[in-house]
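J.: Provide a 3D model corresponding to the input given below.
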Amino acid sequence: MKKFIGFVKKEFYHIFRDKRSLFILFGMPVAQILLFGFAISNEINNVDIAILDKADDKNSKEIIVNLKASKYFNVLDYLQSEKEIETAFQKGKIKAVVTFDQDFARNLQRPKTSKLQIITDATNPNVANTITNYINSIVVKYQMVNLQQDPPPQLVQSESRMSFNPALESVYMFVPGVMTVILMLVSAMMTSISITREKEVGTMEILLVSPLKSSTVIAGKVVPYIFLSLINAIVIVLLSVFVFHMPIMGSLFWLSIESLLFIVTSLSLGILISTLSSTQQTAMMISLMGLMLPTILLSGFIFPIESMPYPLQLISHIIPAKWFIIIIKSIMLKGVGFSFFWKETLILVVMTIFLLGLSIKKYKIRLA
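T.: You can find the predicted model right below:
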């Protein structure tokens, strides 16, 4: 029994000396429960909307005040005409436009004639439906309180219109997200074990004494996976179009360029992980646990980022998948040109340069 207790103590000592084991045992569960607890939510908060107030009367202004006073919406812009609606959606900042009929106040005296139109960005059907329901509930509450009708007659006739996805096909949301997750995980995971494989099989010494520069070694590790990941991307797009009938409204050229950029970004992240990891198992675990959850939860793939706590919104800015999802939805669903997503492209370029530079630096340290 004493031998068994001694053996158990030895195992405890090994675990407590290994910081990675402690992090996996205690850090990962805490991180996961916080991510799932705060990120997974069917509610919406702080959603940016725009207003087209053709009436500009007392009643329309009061409803706008109620929308602004709620925790659900931020009135980001006031439009002047219907021509500005499509451009506002294409910029990707607003999720809905509330339009008031020209004779809104006067028509309130005649039931079922005063019109309020809710136009939503339906690239995420679940969020679009939730936004519509929230706005309708605010309008109904306004009728009950201000028009002193309980239950209120249908004085305000609400009309809904879903832009970019009028049929509310869920595949329009899942295909860009799934494509992003697959490219991120496959690219990063495969490259993350490339350098660690060299260490485990004993060929790292050959690279260390070779005349190859660190940048050459990194490039040599990345190039083959670029080709393989491009094949993956092409297969995903073909399946999306011919099996799931996903439209590609924009340019195939820009879709290819942006996909290539995101693949290189993901590969750069994988190379950085491989330079920091000592074993393939560690690299694999970091790739799966450290990338999969943030990519799914903090990229806006399923859950709206605007509804998350502010610290998580800040963290989402360093998730490459967030920016690629914005780009791919802009190309495939909105059909816009490069001028509408150049900022997101620039962010991915900067991330790629930073990750590659850091990988080369860490590789130089190992050479020393």
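
J.: Could you use CA atoms for every contact and neighbour count after this?
T.: Fine.

J.: residue boundaries of the strands in this protein?
T.: 47-53, 73-78, 96-100, 114-121, 156-163 (DSSP state E).

J.: Columns distance to residue 180 on top of these, output as CSV?
T.: Shown next, in CSV, are the strands of the chain (distance: least, CA to CA, whole Å):
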stretch, distance to residue 180
strand 47-53, 23
strand 73-78, 28
strand 96-100, 25
strand 114-121, 20
strand 156-163, 23
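
J.: Identify whichever of those strands lies nearest to residue 326.
T.: Closest approach to residue 326 among these (CA to CA): strand 114-121, 12.7 Å.

J.: What helices and strands are in contact with the closest one?
T.: Here strand 114-121 touches strand 96-100, helix 104-107, helix 125-146, strand 156-163, going by 3 or more CA pairs under 8 Å, 6 or more residues apart in numbering; DSSP states H and E.

J.: State the distance from residue 155 to residue 117.
T.: To residue 117, residue 155 is 14 Å away according to CA to CA, to the nearest Å.

J.: And for residue 205?
T.: From residue 205 across to residue 117, the span is 68 Å (CA to CA).

J.: Next: residue 321.
T.: 33 Å.

J.: More neighbours: which of those two?
T.: Neighbours were counted for residue 321 and for residue 117 using other CA atoms under 10 Å; residue 321 has more, 29 against 18.

J.: For the more buried one, which non-adjacent residue is spatially closest?
T.: Nearest residue to residue 321 in three dimensions, chain neighbours excluded: residue 299, at 5.6 Å (CA to CA, 6 or more residues apart in numbering).

J.: this one as well, want them side by side:
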Amino acid sequence: MKQLRSFIKKEFFHIFRDPRTMIILFGIPIAQLLIFGTVIKNEIKDVHIAIFDQSKDETTLEITNKILSSGYFLLDENLENTKDIETIFKKGKVRQVIVFESKFGEKLIKEGKAGVQLIADASDPNVARLVNSYTTGIINDYIKKMYPNLKLPMQIEPEIRMFFNEEMQSAYLFVPGVMALILMLISAMMTSISITREKEMGTMEILLVSPLRPAQIIVGKVIPYLLLSIANAFVIVLIGHFIFKVPIMGSFILLMFETILFILMALCLGILISTVAKNQMVAMFISMIGLMLPTIILSGFIYPIENMPTALQILSHVMPARYFVTIIRAIMLKGVGILFVWKETLTLIGMTLFFIALSVKKFKIRLE
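T.: Coordinates of the predicted model:
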């Protein structure tokens, strides 16, 4: 036990002496969180639009002013005919063209309905759907307020309410996902590099002849990064909560328990990578490429898993980040307890035990 404590202490001293390691552990996660939280958004803002107003009456002018004063849109051009629509879309700046039919206001009062066409640049379908949805909402809101007794053409008017994120803040989506991405990369990458560094520097021979057992060597490698990753996770949660206003509706203790479990799983995965990597470059390449892209694409972090092809949905079941993202969002945003995330928790525990067993086995083979 004394030898294990000395080994762990040596690992801490080695980590704290290397400024590059400290930057990777604490600098990169904070920078990534701030970049993802402030740059990546799924709301629209200052979208350039063009308007073709064939009526130019008081009603269309008021609707136009309401759309432009919403803060979501900027008027790029007033069109004179429909032939300019394709040309203006090809320039790539305008995302939507609003076309009011002639005698819009007169038809709205006399007939109870008037036509407005929303034409969006669907080269980015997500933005196109959002832009049309925002514009439709603004127009309908104006008509309801100005003409409360007017019967709109729609027979069914759904009332929409957003649970757990009523203001549709993108930080609620990205902070849990970025947390999973950072912890997976940092934990797995640092531990995978740690053993390959020993092999490259020639100090692996010292470990080979030491009285430490394979399990003790793995524990000694894991514990320093486990503690530092927990501190890292704590910082990420604080930044998400106080800077990006992401709530923590559930138990903070449960949140940290699930985070520690995920970190431990990632550390064991990093040890497994280090047993098959020949040098630090290979270990870093496997950690970055083999874990970063699947974590982003197949975890539900950005893209809904339900919308993926069946093959990718099946493949996503072996991605640990998928279960962690589900757990974190459920605890932070919905305030649920362990009874609602026990399946995902058991899956992470199973993966952790599997990686531990496989790492010890492969590491033991290398020692022999």
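
J.: quick one on the thing from earlier: minimum distance to residue 294 of structure 1: which of the strands of structure 1 has it?
T.: Of all the strands of structure 1, strand 47-53 comes closest under CA to CA, at 21.1 Å.

J.: Mind giving me the packing neighbours of the closest one?
T.: Strand 47-53 of structure 1 packs on strand 73-78, strand 96-100, going by 3+ CA pairs under 8 Å, 6+ apart.

J.: Against which helices or strands is the longest one packed?
T.: Just to be clear, that refers to strand 73-78 of structure 1. Using 3+ CA pairs under 8 Å, 6+ apart, the elements in contact with strand 73-78 of structure 1 are strand 47-53, helix 58-69.

J.: I'd like these as TSV, with distance to residue 253 of structure 1 and mean neighbour count appended.
T.: Converted to TSV, these look like this (distance: least, CA to CA, whole Å; neighbours: other CA atoms under 10 Å):
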stretch	distance to residue 253 of structure 1	mean neighbour count
strand 47-53	31	21
helix 58-69	41	16
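
J.: Which one of these lies nearest to residue 293 of structure 1?
T.: Closest among these, using CA to CA: strand 47-53, at 23.3 Å.

J.: how about that closest one, aligned to which bit of structure 2?
T.: Under TM-score structural alignment, strand 47-53 of structure 1 corresponds to no residues of structure 2.

J.: and that strand with helix 58-69, angle?
T.: 170 degrees (axes from the mean of the first three to the mean of the last three CA atoms, to 10 degrees).

J.: any chance you could map the helices in the stretch 1-150 of structure 2?
T.: 2-17, 19-22, 28-39, 58-68, 84-90, 104-110, 125-146 (DSSP state H, counting those that start in this stretch).

J.: Relative to residue 171 of structure 2, tell me which of the ones you listed wins on proximity.
T.: Taking CA to CA, helix 28-39 is the member of the helices of the stretch 1-150 of structure 2 nearest to residue 171 of structure 2, at 5.7 Å.

J.: Who are the packing partners of the closest one?
T.: By 3+ CA pairs under 8 Å, 6+ apart, helix 28-39 of structure 2 packs against helix 171-201, helix 214-242.

J.: Residue 307 of structure 2 is nearest to which of those helices?
T.: Across these, closest to residue 307 of structure 2 is helix 171-201 (CA to CA), at 16.7 Å.

J.: Residue 220 of structure 1: neighbour count?
T.: The burial count for residue 220 of structure 1: 11, using other CA under 10 Å.

J.: Check the spacing between it and residue 213 of structure 1 real quick.
T.: As for residue 220 of structure 1, its distance to residue 213 of structure 1 is 11 Å (criterion: CA to CA).

J.: From residue 354 of structure 2, how far out is the closest residue in space to residue 352 of structure 2 that isn't next to it in sequence?
T.: Among residues not flanking residue 352 of structure 2 along the chain, residue 265 sits closest, at 4.4 Å (CA to CA, 6+ apart). In this view, residue 265 of structure 2 and residue 354 of structure 2 are 9 Å apart by CA to CA.

J.: still on that earlier bit, distance to residue 242 of structure 2 and mean neighbour count added to the helices of the stretch 1-150 of structure 2, as CSV?
T.: Converted to CSV, the helices of the stretch 1-150 of structure 2 look like this (distance: least, CA to CA, whole Å; neighbours: other CA under 10 Å):
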stretch, distance to residue 242 of structure 2, mean neighbour count
helix 2-17, 28, 14
helix 19-22, 24, 12
helix 28-39, 12, 16
helix 58-68, 32, 16
helix 84-90, 40, 15
helix 104-110, 47, 16
helix 125-146, 28, 15
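
J.: Tabulate these in CSV, adding columns for distance to residue 237 of structure 2.
T.: Shown next, in CSV, are the helices of the stretch 1-150 of structure 2 (distance: least, CA to CA, whole Å):
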stretch, distance to residue 237 of structure 2
helix 2-17, 23
helix 19-22, 19
helix 28-39, 10
helix 58-68, 36
helix 84-90, 41
helix 104-110, 51
helix 125-146, 29
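
J.: right, so of those, which gets closest to residue 225 of structure 2?
T.: Evaluated over these, closeness to residue 225 of structure 2 peaks at helix 2-17, with 8.6 Å, by CA to CA.

J.: what's that closest one in contact with?
T.: When contacts are defined by CA atoms under 8 Å, 6 or more residues apart in numbering, helix 2-17 of structure 2 is touched by residues 21, 22, 212, 216, 217, 220, 221, 223, 224.

J.: Tell me the one of those residues nearest residue 61 of structure 2?
T.: Distance to residue 61 of structure 2, by CA to CA, is smallest for residue 22 among the contacts of helix 2-17 of structure 2, at 57.9 Å.

J.: Map the closest one across to structure 1 for me.
T.: Aligned counterpart of residue 22 of structure 2 in structure 1: none (TM-score structural alignment).

J.: who touches residue 22 of structure 2 in this structure?
T.: Listed by CA under 8 Å, 6+ apart, the contact set of residue 22 of structure 2 reads 15, 16.

J.: The closest residue to residue 236 of structure 1 other than its chain neighbours and residue 329 of structure 1, how far apart?
T.: Leaving out its chain neighbours, the residue that sits closest to residue 236 of structure 1 by CA to CA, 6+ apart is residue 179, at 6.6 Å. Taking CA to CA as the measure, residue 179 of structure 1 falls 11 Å from residue 329 of structure 1.

J.: what about these two, which has more around it?
T.: residue 329 (24 against 20).

J.: Next one: the more buried one relative to residue 121 of structure 1, how far apart?
T.: Taking CA to CA as the measure, residue 329 of structure 1 falls 11 Å from residue 121 of structure 1.

J.: Nothing else from me, thank you.
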